[in-house]
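Undergrad: have a look at this fold, sequence not included:
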């Protein structure tokens, strides 16, 4: 679910930078940092992020710079004529003739012409918002592509973990087939303790204890469920799309079966396999957190 995209743009007297990034998250959380006055663009960004993304913490940032427009200048000829006339009077009184740059520096000689934007201003605003919208949409598309590329890589990693889980499951099945011998020895030891009890236990109670011990040691159901979960996980990876939450749920099921397998184990080797299984499932779960 991680990704990053950034681009610069310009339109008329405005320039901007759009930056989008995402990190892991259980659900989709979109946060925007936009300048004031761009509510329509921000609303589009949120809606577009929800359309192309399904999971993760997403941050969309937009910085906008507006370049001050250079207004045209105008010469105030009437005022200039008055200043020149005053300069001549001063020169007639024996003063030095003023330079032209000194005349032009008199306030009001050079004026700035204020333009009335009117409908043009509204049109320029609409054009700017459209350009910003396109830029945001493009960056969200690049972010989604970056996440998709990461997902393809993670799919291969997850398939490898599933292969290891499958191998350990079959190893547990082979070891469990040898478990009756260990179980028989354990049962004999426990029966010997029960027979030595004072007062002695009735035969019915001994039969119940033996049956309970055998039932607790049977791990065939756990192994069958592990195989079913492995097949379902492979199917989800092949399906593609937003499967992260369903894979996350499967991880919980994997863990439940592995824990039960270890608790039922009457053999050191089967316990070791169960612990390896739990370690691999945890690695699988950690990678699933990166999947949308």
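TA: Arrived safely, thanks for sending. Quick caveat: nothing in here was measured; it's all calculated off a predicted structure.

Undergrad: drop to CA atoms for contacts and neighbour counts, all remaining ones
TA: OK.

Undergrad: from the structure, what's the count of residues near residue 211?
TA: 11 (other C-alpha atoms under 10 Å).

Undergrad: next one: it from residue 217, what distance?
TA: 10 Å (C-alpha to C-alpha, to the nearest Å).

Undergrad: and the next helix or strand past the helix or strand harbouring residue 208?
TA: Take DSSP states H and E as the rule and residue 208 turns out to sit in helix 203-217. For helix 203-217, the succeeding helix or strand toward the C-terminus, using DSSP H and E, is helix 220-239.

Undergrad: next, the one to line up against it:
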């Protein structure tokens, strides 16, 4: 199925003690190029996010913004360094005796001294975090992909229409080419008759020159290849796999190559105009392909 690389998806989930928001924006890029913004606390989940994206997206720059907020209180443990507290207490008593002052030391006074206690948060279960994040991410991805599919179908219809137009113009080139050779033969006959001022001319020589011109200006091979490329382009758009963009881009390059060869052989205004029309449509198709996955 044809998909554009442009799209947007957003999802918000509140469950299992988490409030999560995922936003995805897709734009053109030659390769798969994810850019993830996530809290430093959850950086270890970044590889899982990339793997999930790869399952749904083949090409394009994807900007992912992930917000994770815990809605439940953190479980915390208080750790007390009893040895340090006792050392503080002994040192303060010794200092009080030395200064001959009262050693009225309260527990809260020790508690306030540096490093006597520390607040430790219980390690978070990232597997549980990922379970919620994966669900939120998939919902956002589904919306992004849906938008990319709809845009891709619009692009496909436009390119198929242009491809049909190119086929019509190539068939006109095919019909016009032998006529140009015949016209050249008549012009040659008229020119020679005019120059030598005689009613009879060497018909064999005229036919020979006309044959040389027809061979030099023949576009039969180019027409055959163009038709083949046009058919393949049509088939890929209608029944293509995940590499549609790259395959079609290659075919468009080949069609440009063939039509440029036709342009170099064309010795006719009408054929030159047809070539211009074909190249204009190919250029429009190439622009559209820049946004195909």
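TA: Received it, and whenever you're ready, just let me know what you need. Model, not experiment: these values are computed from the prediction.

Undergrad: so which other helices or strands are in contact with the helix holding residue 208 of structure 1?
TA: helix 179-195 (3 or more C-alpha pairs under 8 Å, 6 or more residues apart in numbering; DSSP states H and E).

Undergrad: and the helix it packs on with helix 203-217, angle?
TA: 150 degrees (axes from the mean of the first three to the mean of the last three C-alpha atoms, to 10 degrees).

Undergrad: gap between helix 179-195 of structure 1 and the chain center?
TA: 54 Å (C-alpha atoms, centre = their mean, to the nearest Å).

Undergrad: what comes up buried for that helix?
TA: Within helix 179-195 of structure 1, the residues that count as buried by 16 or more other C-alpha atoms under 10 Å are 179, 180, 183, 187, 190, 191, 194.

Undergrad: cool, and stretch 254-262 of structure 2?
TA: 255, 256, 258, 259, 260, 262.

Undergrad: can you lay out the residues you listed as TSV showing secondary structure and distance to residue 72 of structure 2?
TA: What follows is the buried residues of stretch 254-262 of structure 2, written out as TSV (DSSP: H, G, I helix; E, B strand; the rest coil; distance: C-alpha to C-alpha, whole Å):
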residue	secondary structure	distance to residue 72 of structure 2
255	helix	61
256	helix	62
258	helix	66
259	helix	67
260	helix	67
262	helix	71
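
Undergrad: for structure 1, longest helix please?
TA: helix 119-177 (DSSP state H).

Undergrad: same for that one, what does it pack against?
TA: Counting by 3+ C-alpha pairs under 8 Å, 6+ apart, helix 119-177 of structure 1 packs on strand 3-11, strand 14-23, helix 39-52, helix 220-239, helix 268-288.

Undergrad: average gap between the first one and structure 2?
TA: Think strand 3-11 of structure 1. For strand 3-11 of structure 1, the mean distance from the matching residues in structure 2 following superposition reads 1.6 Å, by mean C-alpha distance after the TM-score superposition for structure 1.

Undergrad: could you check the angle that strand makes with strand 14-23?
TA: Using the same axes, to 10 degrees: strand 3-11 of structure 1 against strand 14-23 is 170 degrees.

Undergrad: returning to what we had before: relative orientation of the helix holding residue 208 of structure 1 and helix 119-177 in degrees?
TA: 140 degrees.

Undergrad: what's helix 203-217 of structure 1 in contact with?
TA: 183, 187, 191, 194, 264, 265, 266 (C-alpha atoms under 8 Å, 6 or more residues apart in numbering).

Undergrad: please say which position in structure 1 residue 49 of structure 2 maps to.
TA: Here residue 49 of structure 2 is matched to residue 45 in structure 1, going by TM-score structural alignment.

Undergrad: likewise for residue 69 of structure 2?
TA: Aligned partner of residue 69 of structure 2 by TM-score structural alignment: residue 65.

Undergrad: so what's that match up against?
TA: Here residue 65 of structure 1 is in contact with 14, 15, 16 (C-alpha under 8 Å, 6+ apart).

Undergrad: so which of those hold up in structure 2?
TA: Contacts conserved in structure 2 for these, using both residues aligned by TM-score structural alignment, their matches' C-alpha atoms under 8 Å: 14, 15, 16.

Undergrad: and the second one, what pairs with it in structure 2?
TA: Residue-level alignment of residue 15 of structure 1 against structure 2, with TM-score structural alignment as criterion, gives residue 19.

Undergrad: wait, isn't that match in contact with residue 12?
TA: Yes. Using C-alpha atoms under 8 Å, residue 19 of structure 2 is in contact with residue 12, at 7.4 Å.

Undergrad: if we can go back for a sec, redo the contacts of residue 65 of structure 1 as TSV? Include neighbour count and distance to residue 171 of structure 1.
TA: As requested, the contacts of residue 65 of structure 1 are exported to TSV (neighbours: other C-alpha atoms under 10 Å; distance: C-alpha to C-alpha, whole Å):
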residue	neighbour count	distance to residue 171 of structure 1
14	13	66
15	16	63
16	16	59
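
Undergrad: next, format the residues you listed as CSV and append distance to residue 32 of structure 1.
TA: Below are the contacts of residue 65 of structure 1 laid out as CSV (distance: C-alpha to C-alpha, whole Å):
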residue, distance to residue 32 of structure 1
14, 20
15, 18
16, 15
